[in-house]
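Student: For reference, the sequence and a predicted model appear below.
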Amino acid sequence: MADGIDFKDLSRRMEGAISAFKQDLAALRTGRASANLLDPVVVQAYGAPMPLNQVASVSVPEPRMLSVSIWDQTLVGAVDRAIRESNLGFNPIVEGTTLRIPLPELNEERRKELVKLAHQYSESARIAARHVRRDGMDGLKKAEKDGVITQDESRVQSDKVQKITDETIATIDKLLSEKEAEIMQV
């Protein structure tokens, strides 16, 4: 770090943006059931917002069905409400402390909405990568101003920061196009 910025930390933070984006994409349904489809659902439980996986377990008993087993019977209504309001297009069927969620066929309109949502997630990931780049560039400017590195070293390192950013954004774009093709596949 004595000669500019820590590229390992920069790369780690860029990877963090990519992994967060992958998690967001995993939550988008593509026609088949997956336990992580309900990951973005947040339930108002015990006076605080909690992720669904902290109040219930999600399983996939059939290819087009999700089952949510709620641990506390008093939370059944809150979990049902949270799933309905999550904008995922699910209509849970309440059976005691279990919710059955049939996955409807995706129509063209819903597929386009999911693609739009995937694009929003990708833009958030790109913004996160740009923030990491900005932090790196600010670190270089400060190091140059403080006399730790020369102007030439600063230019070389800023090119390296830009290269890491470009690779990260290319990865995000590749993941987006793969997910978009998966969503639009009938």
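Tutor: Here it is on my side, so go on.

Student: Every contact and neighbour count from this point should use C-alpha atoms.
Tutor: Fine.

Student: I'd say Ala33 and Met65 touch.
Tutor: Yes: using Cα atoms under 8 Å, Ala33 is in contact with Met65, at 6.1 Å.

Student: take a look at this one as well, against the first:
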Amino acid sequence: MIDDIKADAEKHMKKSLDALSASFNKIRTGRAHPAILDSVHVNYYGQDTPLKQVASVNVEDNRTLTISPWEKQLIPTIEKAIMASDLGLNPATSGDLIRVPMPMLTEETRREMVKQAKADAEHARVSIRNARRDANNDLKDLEKEKEITEDDQRRGEDEIQKLTDRYIADVDKTLKAKEDDLMAI
């Protein structure tokens, strides 16, 4: 039972870390990376479809993404979808290819993005701590119902705390890497 609770807590903590990585992918650095456009959805035959399902997104150089739609008539729709997203990108069409140049980041913009990254990291930490709290409550309930001993409860709480510490350290490490990436010129 304790192992089930621990496994469930670890699953929730891993999901929090994955969500943090996904939100960090949306924060653009100065470099071109296809994951920046993961949140862009295109109206494709009446359906909201992710951009990567209707086009190929590639890195042309450090500062430019190229998008090759599978169907040529999608070019204006893709351009509108990119401009409508909150990414601050301005696509330019040349023939059947869309180029998306990455604008240079100012110092102020970088600092705002670091603030956003810190907020996302704190949200992940809170989520991890909530998973710890839920697991500890489950252990206390089992002890109250006399399904486990008090020593087993303490041992389980210690294991869950070690798990929490490891995931919080992973969040901090990921945040540090993102901060370094954002502040690099």
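Tutor: Received, thanks. Values in this document were obtained by computation on a predicted structure and should not be read as measured data.

Student: about what we covered before: any common contacting residues for Ala33 and Met65 of the first structure?
Tutor: Common contacts of Ala33 of the first structure and Met65 (Cα atoms under 8 Å, 6 or more residues apart in numbering): Leu103.

Student: what's the average distance of whichever strand or helix holds Ala117 of the second structure to the first structure?
Tutor: Here Ala117 of the second structure sits within helix 107-144, counting by DSSP states H and E. Average distance, helix 107-144 of the second structure versus aligned residues of the first structure after superposition (mean Cα distance after the TM-score superposition for the first structure): 2.1 Å.

Student: Buried ones in stretch 177-186 of the first structure, by neighbour count?
Tutor: In terms of neighbour count (16 or more other Cα atoms under 10 Å), stretch 177-186 of the first structure has its buried residues at Lys179, Glu180, Ile183, Met184.

Student: which residues are contacting it?
Tutor: Leu25, Arg29, Thr30, Gly31, Arg111, Lys112, Leu114, Val115, Ala118.

Student: From the centre of the first structure, point out the most distant residue.
Tutor: Gly147 (39.5 Å; Cα atoms, centre = their mean).

Student: That one and Glu153 of the first structure, how far apart?
Tutor: Applying Cα to Cα, to the nearest Å, the value for Gly147 of the first structure to Glu153 of the first structure is 11 Å.

Student: For the closest residue to Lys72 of the second structure other than its chain neighbours, give its distance to Met104 of the second structure.
Tutor: Take Lys72 of the second structure and drop its neighbours on the chain: the residue closest to it by Cα to Cα, 6 or more residues apart in numbering is Asp96, 6.3 Å away. The gap separating Asp96 of the second structure from Met104 of the second structure is 26 Å, by Cα to Cα.

Student: contacting residues around Gly47 of the first structure?
Tutor: Neighbours of Gly47 of the first structure in contact, by Cα under 8 Å, 6+ apart: none.

Student: What residue in the second structure is paired with it?
Tutor: Alignment note (TM-score structural alignment): Gly47 of the first structure maps to Gly46 of the second structure.

Student: if I look at that match, how far off is Glu159 of the second structure?
Tutor: Distance from Gly46 of the second structure to Glu159 of the second structure, counting by Cα to Cα: 50 Å.

Student: Then Tyr45 of the second structure?
Tutor: In this view, Tyr45 of the second structure and Glu159 of the second structure are 51 Å apart by Cα to Cα.

Student: Between those two, which is the more surrounded one?
Tutor: Per other Cα atoms under 10 Å, whichever of Tyr45 of the second structure and Glu159 has more neighbours is Glu159, with 15 against 7.

Student: which stretch of helix or strand covers the spatially most central residue of the second structure?
Tutor: With distances taken as Cα atoms, centre = their mean, Ala22 lies nearest the centre of the second structure, 1.5 Å away. Using DSSP H and E, Ala22 of the second structure maps to helix 2-26.

Student: packing partners for the next helix or strand after that helix?
Tutor: Following helix 2-26 of the second structure in sequence order, the next helix or strand is strand 41-44 (DSSP H and E). Counting contacts by 3 or more Cα pairs under 8 Å, 6 or more residues apart in numbering; DSSP states H and E, strand 41-44 of the second structure packs against strand 47-50, helix 75-84.

Student: Out of the ones you listed, indicate the one that is most buried.
Tutor: With neighbours defined as mean count of other Cα atoms under 10 Å, these peak in mean count at helix 75-84, which reaches a mean of 17.
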